[in-house]
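# quick one: sequence plus predicted model below, questions after.
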Amino acid sequence: MHGMNSFKSIILILSLIFSGVFFMGTGLAKPESGVGTSQKWAVVNGFRSSQFGMNERDVIKAIKSDFGIAKKQISRKVHPNEKTITLGINVPRILPDSGPAKIIYLLGYKTRRLIEIKIIWGRPIMKDPNAKAVVATANQLGNYFVQKKYQKEGFAYNHQLGEDVYLVFQGKDKKGRVVRLLLTNPKSEDAKKSGENIALTLSYIEKPEDPDVYRIKDGDF
């Protein structure tokens, strides 16, 4: 019974967060001044020491500087369709009590330079994710990002996209670079395991409308 009450509490927290109850003190600025609670524009240029435009060697150095992770501990894969390179690392935590996360650094197909960074909590990083911790992390990050100013176009805060998908935050800086925070909580076949598939993905994207990925062009086929 105690377990059921815990899962009910998690679902209640989810509903409260996305109804805006947990986002206290974050009123929106006037539309003509951009969107956010601050007059200071957001600058979306990467994550920590890893900045958009870096080559693979520099990204590896940045990972070492930020997390103390050596090159041999970094996974490297080439996407079969997009022909991009992904560098992946696992970290025990990024924020207090946020739990383990996977960070993926994406290098463009033509430029071979950093174009996107993803940070993932919950499934599939953990077999049994702590749903309450994942939701708390979403709440903390949403509150953090909304403090800055963003373009009106494409801005979203606390927006439900589907039954189990929530766009906690999305904003573009002056150069059109995007930060996006997406929470998914697919239903479990076992009602007693609500929240077992929860996942939170934070993305920093340099060119969301024109990513450097492989595409078949007219005349190529």
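Sure thing, it's come through.
# contacts, neighbours, all on C-alpha from now
Fine.
# for residue 170, see how far away residue 157 is.
6 Å (Cα to Cα, to the nearest Å).
# does residue 59 belong to a helix, a strand or coil?
helix (DSSP: H, G, I helix; E, B strand; the rest coil).
# any idea how far the spatially most central residue of the chain lies from residue 101?
Central residue of the chain (Cα atoms, centre = their mean): residue 202, 0.5 Å from the mean position. From residue 202 across to residue 101, the span is 11 Å (Cα to Cα).
# which residues are in contact with both of those two?
119, 120 (Cα atoms under 8 Å, 6 or more residues apart in numbering).
# against which helices or strands is the lengthiest helix in the chain packed?
Identified as the longest helix of the chain according to DSSP state H is helix 2-18. Helix 2-18 is packed against helix 131-145, strand 156-162, with contacts defined by 3 or more Cα pairs under 8 Å, 6 or more residues apart in numbering; DSSP states H and E.
# give me the contacts around the first one.
Spelled out, it's helix 131-145. Outside helix 131-145, the residues that reach it (Cα under 8 Å, 6+ apart) are 10, 13-14, 17, 22-23, 26, 95, 97-99, 121-122, 157, 168-169, 181, 183, 195-196, 198-200.
# ok, now how distant is the residue nearest to residue 111 when sequence neighbours are not counted from residue 116?
Take residue 111 and drop its neighbours on the chain: the residue closest to it by Cα to Cα, 6 or more residues apart in numbering is residue 212, 7.5 Å away. In this view, residue 212 and residue 116 are 10 Å apart by Cα to Cα.
# of the two, who's got more company?
Counted by other Cα atoms under 10 Å, residue 212 and residue 116 do not tie: residue 116 has more neighbours, with 28 against 23.
# so the more buried one makes contact with residue 206?
Yes - the criterion here is Cα atoms under 8 Å, and residue 116 meets it with residue 206 at 6.1 Å.
# count the residues that sit near residue 51.
Count around residue 51 with other Cα under 10 Å applied: 20.
# which ones are touching the spatially closest residue to it that is not a sequence neighbour?
Computed as Cα to Cα, 6+ apart, the closest residue to residue 51 that is not its neighbour in sequence is residue 45, at 5.7 Å. Residues in contact with residue 45 (Cα under 8 Å, 6+ apart) are 51, 52, 177, 204, 206.
# got another one to weigh against that:
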Amino acid sequence: MSVVKTWMVLFLSALLWMPLAQAKEDPTPKQKPTAFQVDGYKGAKFGMSEKALLATLKKEFPEAYKDLVTVEHKHNQQKVFSLRLENLIEGAGPAVVTYFMGYRSKLLVHVNVTWGDLVIPDSQAKFDDLKVAADLLTNYFQGYRFKPDSLVVGKMQSKQDILFFKGRDDKNRELRLQLSVRGVESGQKDKAGKPVVEPRSFLQLSYIADPENPDIYRIQPGAF
């Protein structure tokens, strides 16, 4: 089976088994779901300075903090901090949590939590494992209240990407959960001498302070 066909089988299978909203009527009254606040990830809150963020990460993840990585995002011109966390979700393997500081504000504006062997080479989690994690996270977030007109659940973005969940809070901050697969050369060749391409997957959970106007470098209107 070709890599493209493999992707399609995986993705169609994922769509068929995605969790559906409960249609049954519950005769007992339910409390209104709590509004989810997309204000950052764990103790790292949007608007934190670099100093405050690093102090929080050191306190919250003392072991992982020892291997904290700092880079400059060349395209967006943002300072980025990353650390690796183990066993956030059972079976999903390690995750890399990435914190983006705003280009202008120099404050925390975006956090990604990413699992999968495309991003973490030594991860043993494959597509099916990440699909289970995506289901669990989707069920979790569906237990909270988001702006109704912002909700998206189980949308095929492309042949390689499924948007499992998207929602915005009352301040228009966005949470996104996307499962993706890409073809990567394995380093081996087939009988015809062509590179063997294998599917690699990643699951990304994003917390975004301002999805409409991200604090990144842009060429200003009229500059050219």
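Perfect, thanks for sending it. Predicted model only: the values in this text are computed from it and were never measured.
# report the TM-score for the pair.
Between these two chains, after superposing, the TM-score reads 0.79 (TM-score structural alignment, normalised by the length of the first structure); 203 aligned residues with a Cα RMSD of 3.0 Å.
# quickly note the distance from residue 123 of the second structure to residue 13 of the second structure.
According to Cα to Cα, residue 123 of the second structure and residue 13 of the second structure sit 22 Å apart.
# typed the wrong thing, it's residue 165 of the second structure
Residue 165 of the second structure is 17 Å from residue 13 of the second structure, by Cα to Cα.
# settle it for me: which of the two has more neighbours?
residue 165 (23 against 13).
# surely the more buried one and residue 157 touch.
No - between residue 165 of the second structure and residue 157 there is no contact under Cα under 8 Å: 11.6 Å.
# now residue 214 of the first structure: closest residue in space, sequence neighbours ignored.
The nearest residue in space to residue 214 of the first structure (Cα to Cα, 6+ apart) is residue 82, at 4.7 Å.
# so which strand or helix has the one you found?
Using DSSP states H and E, residue 82 of the first structure is not contained in any helix or strand.
# identify the residue of the second structure aligned to it.
With TM-score structural alignment as the criterion, residue 82 of the first structure lines up with residue 76 in the second structure.
# can you tell me how far residue 136 of the first structure is from residue 212 of the first structure?
33 Å.
# could you do residue 69 of the first structure as well?
27 Å.
# let me see the contact set for the residue in the second structure that residue 124 of the first structure lines up against.
Using TM-score structural alignment, the partner of residue 124 of the first structure in the second structure is residue 119. Going by Cα under 8 Å, 6+ apart, residue 119 of the second structure touches residue 202.
# now do the SS call for residue 119 of the second structure.
Classified using three-state DSSP, residue 119 of the second structure is coil.
# which neighbours do residue 116 and residue 206 of the first structure share?
Joint contacts of residue 116 of the first structure and residue 206 (Cα under 8 Å, 6+ apart) are residue 52.
# picking up where we left off before, quick check, the residue nearest to residue 111 of the first structure in contact with residue 109.
Yes - Residue 212 of the first structure is in contact with residue 109 according to Cα under 8 Å; the separation is 5.6 Å.
# identify the contacts common to those two.
Joint contacts of residue 212 of the first structure and residue 109 (Cα under 8 Å, 6+ apart) are residue 84.
# residues of the longest strand along the second structure that come out buried?
As assigned by DSSP state E, the longest strand anywhere in the second structure is strand 174-189. Buried residues in strand 174-189 of the second structure, defined by neighbour count with 16 or more other Cα atoms under 10 Å: 174, 175, 176, 177, 178, 179, 180, 181, 182, 183.
# was I right about residue 208 of the second structure contacting residue 110?
Yes - Residue 208 of the second structure is within contact range of residue 110, at 4.7 Å (criterion: Cα under 8 Å).
# mutual contacts of the two, please.
With Cα under 8 Å, 6+ apart as the test, residue 208 of the second structure and residue 110 both reach residue 40.
# which of the helices or strands spans residue 62 of the first structure?
helix 56-67.
# please compute how far that helix lies from its chain's middle.
19 Å (Cα atoms, centre = their mean, to the nearest Å).
# so that helix matches what in the second structure?
The aligned range for helix 56-67 of the first structure is 50-61, by TM-score structural alignment.
# show me what counts as buried in that stretch.
The neighbour-count check on stretch 50-61 of the second structure (16+ other Cα under 10 Å) flags 50, 53, 54, 56, 57 as buried.
# nearest to residue 80 of the second structure, of the residues you listed?
For those, the closest approach to residue 80 of the second structure (Cα to Cα) belongs to residue 50, at 10.0 Å.
# what residues are up against the residue nearest to the closest one when sequence neighbours are not counted?
Spatial nearest neighbour of residue 50 of the second structure, chain neighbours left out: residue 107 (6.6 Å); criterion: Cα to Cα, 6+ apart. Residue 107 of the second structure sits next to 46, 47, 48, 49, 50, 101 when contact means Cα under 8 Å, 6+ apart.
# the residue nearest to the centre of the first structure belongs to a strand?
Yes - membership of residue 202 of the first structure in a strand is supported by three-state DSSP.
# that one -> the second structure?
Aligned partner of residue 202 of the first structure by TM-score structural alignment: residue 205.
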